[in-house]
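# Have a look; sequence and predicted model below, questions after that.
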Amino acid sequence: MATEEKTEGSSSSPELSKKFPFMFLEKITNCFSQIFCKDPFGTVYKGTLPDSNKKIAVKKLEQSEEIPRDDFENQVQSIVGLKHENIVELVGFCNETHQNSTERLLCYGFAPDENLQQHLFGTEETEDSSSTEPSNNWNTCFKIIKGICQGLLFLHKQLDNNPITHMDLNLKNIWLDKTMVPRIANVELSRIFSHEQITKESCGYMAPEYINDTRNAMSFQTDIYSLGVMIIQITTGEKSRGKMEDRASRSYIDKIRRKWTAEHIASKYSSLDSECLHQVHACIKTGLECAD
């Protein structure tokens, strides 16, 4: 394929091409050996561009056989190069068929240090802990909340002709760099996978009306509900278990509404000044309103 030959022969920089050969992505990820994270839609690997040593991330999609080839390329190309400080930029993709299997991968121009789930509650090995102490570093927590909101506003309101509903906002899909700037990842999921596929896999953040009736069209309100659950977790430091019997986290939200009174906030955040306490109150109130 001409596009792929040009990519291999010209440079390893992803900015020069939107389409990458499978062998190139396999090489820069060291045969897909360094896993950053996994989700129901694929595994994200860390990679290094050989010429510049720039760190990037590559996602190898699962269920790729269910995605029509032309649909995949058209939908992905529509958002390649989408730029915002709080969005993970998709710089390219791979769409190759080898014998009886199809390889579909997404290439991002950013390799995170950790995701928000790991930052708040530890790795999968240690995240049995159900709470953390955001009061220890409230300024960072507030910075992360504001960044997520700015990124979501960009997707919903600032793409004039092609707004994006994320459909799978959760802590694992918020990537952090060394300076704690949050970036929303997997913004292309709603373009690649069906509403039914995403609803089936989402747990803990999906608005109840979409879980109970998949005929409902996905809307911005779906993302706002998920945003509310995230804001509550970041602010309180209490994790939503998101079990299959409570995929909308309704019992978690009800518990927060009862527990996090003004008196409880003052007790938990006794070290904060009045301005920061006001921010905490506002974040919990906003999170609960988003999840109403």
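That came in fine, so what should we check first? Residues are numbered from 1 along each chain as shown.
# CA atoms for contacts and neighbours, from now on please.
Fine.
# and the host helix or strand of residue 183, how far from the chain's centre?
Using DSSP states H and E, residue 183 sits in strand 182-184. Computed by Cα atoms, centre = their mean, to the nearest Å, the chain-centroid distance of strand 182-184 equals 7 Å.
# Second structure follows, compare the two:
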Amino acid sequence: MDTASSSKPETSLLLNSLPKELPAEFLKDITDGFSPKRQLGRGAFGTVYRGTLTDGTEIAVKKIGSGSLVTPDKQFQNEVGNLMAVRHDNIVKLVGYCYEMKKTVVEHNGKYIIADTVDSLLCYEYMRMGSLENHIFAPSTLDWATRFKIIKGICQDFGLSRLFGAEQTRMHTLNVVGAHGYMAPEYLYRGEISTQLDIYSLGLLIIEITTGERNPRSKDDMSARNLVENVRQSWTIEHIVSKYSSLDANSLQQLKVCIEIGLQCVETDRKKRPPIEHIVNKLDGRLWDKQ
């Protein structure tokens, strides 16, 4: 996830004039053949590279991992269209994409055959401040006011919860794919998808930003239960007051609320997780007097 900035770099005229559907060869060229030296990060669904246009403008090129699901062309383009339509200060702008079918010779059961493969890539504005995780963990210069602003910004426009709204019929998948350490237990073990799925991931992110403690993202702890239990036991009001003795009463209340929200979001029982509207209201202070 990229940090939002009040002074985003200006988008170049070349970037604005680029066709939205970009050739795979073009994206390969501007990333030096997807060179490891240009790698910005790696996630469950692909690897991100820094691409440089002819006028020096940089963009982030996400190459969808070969192990991820291949989305049909029409569905992929519809999803890209939705992403391009999004305009929000806390969401990195999608500026282009690539979806190219090609024939490739592969080995199958001891024989070489010609198979259809797909190059799927997404292109985003390049954020010079880098990933959020570059700033929130110790040693960090972020004060509490900045951390709280980041948390509120993330929650004001968030994922599946905003798209689905109220609870709907659950879905299931046999293809469990996601970032290590951020998967809700019901998704990890049962392939269950619902509106509370990304609330779990949001809760872990809130916990990380609030405490400055890193989710280890271990294959042995895909739901980060060790981090959750550590925060549940250690981050008491006494610990908060002791660690942040310089904060005023209002800031301490904000911090306490963020810990509470984070822990509610990562409840093992998905039905106990709060809806995004409740989280936003609580962060705005509208529910504090009801505690």
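Sure thing, it's come through. Here the structure is a predicted model, which means the values were calculated and not measured.
# just to revisit the earlier point, in structure 2, which residue range corresponds to the strand holding residue 183 of structure 1?
Strand 182-184 of structure 1 corresponds to no residues in structure 2, going by TM-score structural alignment.
# on contacts alone, who are the packing partners of that strand?
Judged by 3 or more Cα pairs under 8 Å, 6 or more residues apart in numbering; DSSP states H and E, the packing partners of strand 182-184 of structure 1 are helix 138-157, strand 174-176.
# what about the helices in structure 2?
With DSSP state H as the criterion, structure 2 has helices at 13-17, 24-30, 73-85, 133-136, 144-155, 159-164, 185-190, 197-211, 225-234, 237-243, 249-265, 276-283.
# Of those helices, which is nearest residue 178 of structure 2?
helix 185-190 (8.8 Å; Cα to Cα).
# In structure 1, which residues correspond to that closest one?
Counting by TM-score structural alignment, helix 185-190 of structure 2 falls onto residues 208-213 of structure 1.
# about what we covered before: mean neighbour count for the helices and strands packed on strand 182-184 of structure 1 - can I get that in TSV?
Below are these laid out as TSV (neighbours: other Cα atoms under 10 Å):
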stretch	mean neighbour count
helix 138-157	18
strand 174-176	24
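# So for residue 228 of structure 1, which of those sits nearest?
Of all these, the one in closest proximity to residue 228 of structure 1, counting by Cα to Cα, is helix 138-157 (10.2 Å).
# what does that closest one contact?
For helix 138-157 of structure 1, contacts defined as Cα atoms under 8 Å, 6 or more residues apart in numbering pick out 84-87, 134, 163-166, 174, 180-184, 220, 227, 231, 234-235, 276, 279.
# How about stretch 99-112 of structure 2?
With contact meaning Cα under 8 Å, 6+ apart, stretch 99-112 of structure 2 is reached by 21, 23-24, 73, 113-121.
# dump the residue contacts of the nearest residue to residue 186 of structure 2 once chain neighbours are set aside.
Sequence neighbours aside, residue 192 is the residue nearest to residue 186 of structure 2 in space, at 5.5 Å (criterion: Cα to Cα, 6 or more residues apart in numbering). Going by Cα under 8 Å, 6+ apart, residue 192 of structure 2 touches 170, 171, 172, 173, 186.
# what's the spacing between the aligned residue in structure 1 for residue 32 of structure 2 and residue 58 of structure 1?
Structural alignment (TM-score structural alignment) places residue 32 of structure 2 against residue 30 in structure 1. Residue 30 of structure 1 sits 11 Å away from residue 58 of structure 1, taking Cα to Cα, to the nearest Å as the criterion.
# Now for these two: what residues contact both?
The overlap between the contact sets of residue 30 of structure 1 and residue 58 (Cα under 8 Å, 6+ apart) consists of residue 47.
# Comparing these two, which residue is more hemmed in?
Neighbour comparison, residue 30 of structure 1 and residue 58: the larger count goes to residue 58, with 28 against 14 (by other Cα atoms under 10 Å).
# Show me what the more buried one aligns to in structure 2.
By TM-score structural alignment, residue 58 of structure 1 lines up with residue 61.
# before we move on, what about residue 148 of structure 1?
Residue 148 of structure 1 maps onto residue 154 in structure 2 when the alignment is built from TM-score structural alignment.
# so where in structure 2 does stretch 264-281 of structure 1 end up aligned?
With TM-score structural alignment as the criterion, stretch 264-281 of structure 1 aligns to 239-256.
# ok, residues contacting that stretch?
By Cα under 8 Å, 6+ apart, the list of residues contacting stretch 239-256 of structure 2 reads 144, 145, 148, 210, 237, 283.
# rewinding a little: right, and the match of residue 32 of structure 2 touches residue 47 too?
Yes. Here residue 30 of structure 1 reaches residue 47: they are 7.4 Å apart, a contact under Cα atoms under 8 Å.
# picking up where we left off before, so who does the match of residue 32 of structure 2 touch?
Residues near residue 30 of structure 1 by Cα under 8 Å, 6+ apart: residue 47.
# which residue in structure 1 lines up with residue 77 of structure 2?
With TM-score structural alignment as the criterion, residue 77 of structure 2 lines up with residue 73 in structure 1.
# burial of that match, as a residue count?
17.
# same question, residue 24 of structure 1
Neighbour count of residue 24 of structure 1, defined by other Cα under 10 Å: 17.
# go on, residue 16 of structure 2?
As a burial measure, residue 16 of structure 2 scores 10 neighbours (other Cα under 10 Å).
# And it, how far from residue 185 of structure 2?
42 Å.
# before we move on, what about residue 281 of structure 2?
When residue 281 of structure 2 is compared with residue 185 of structure 2 (using Cα to Cα), they lie 26 Å apart.
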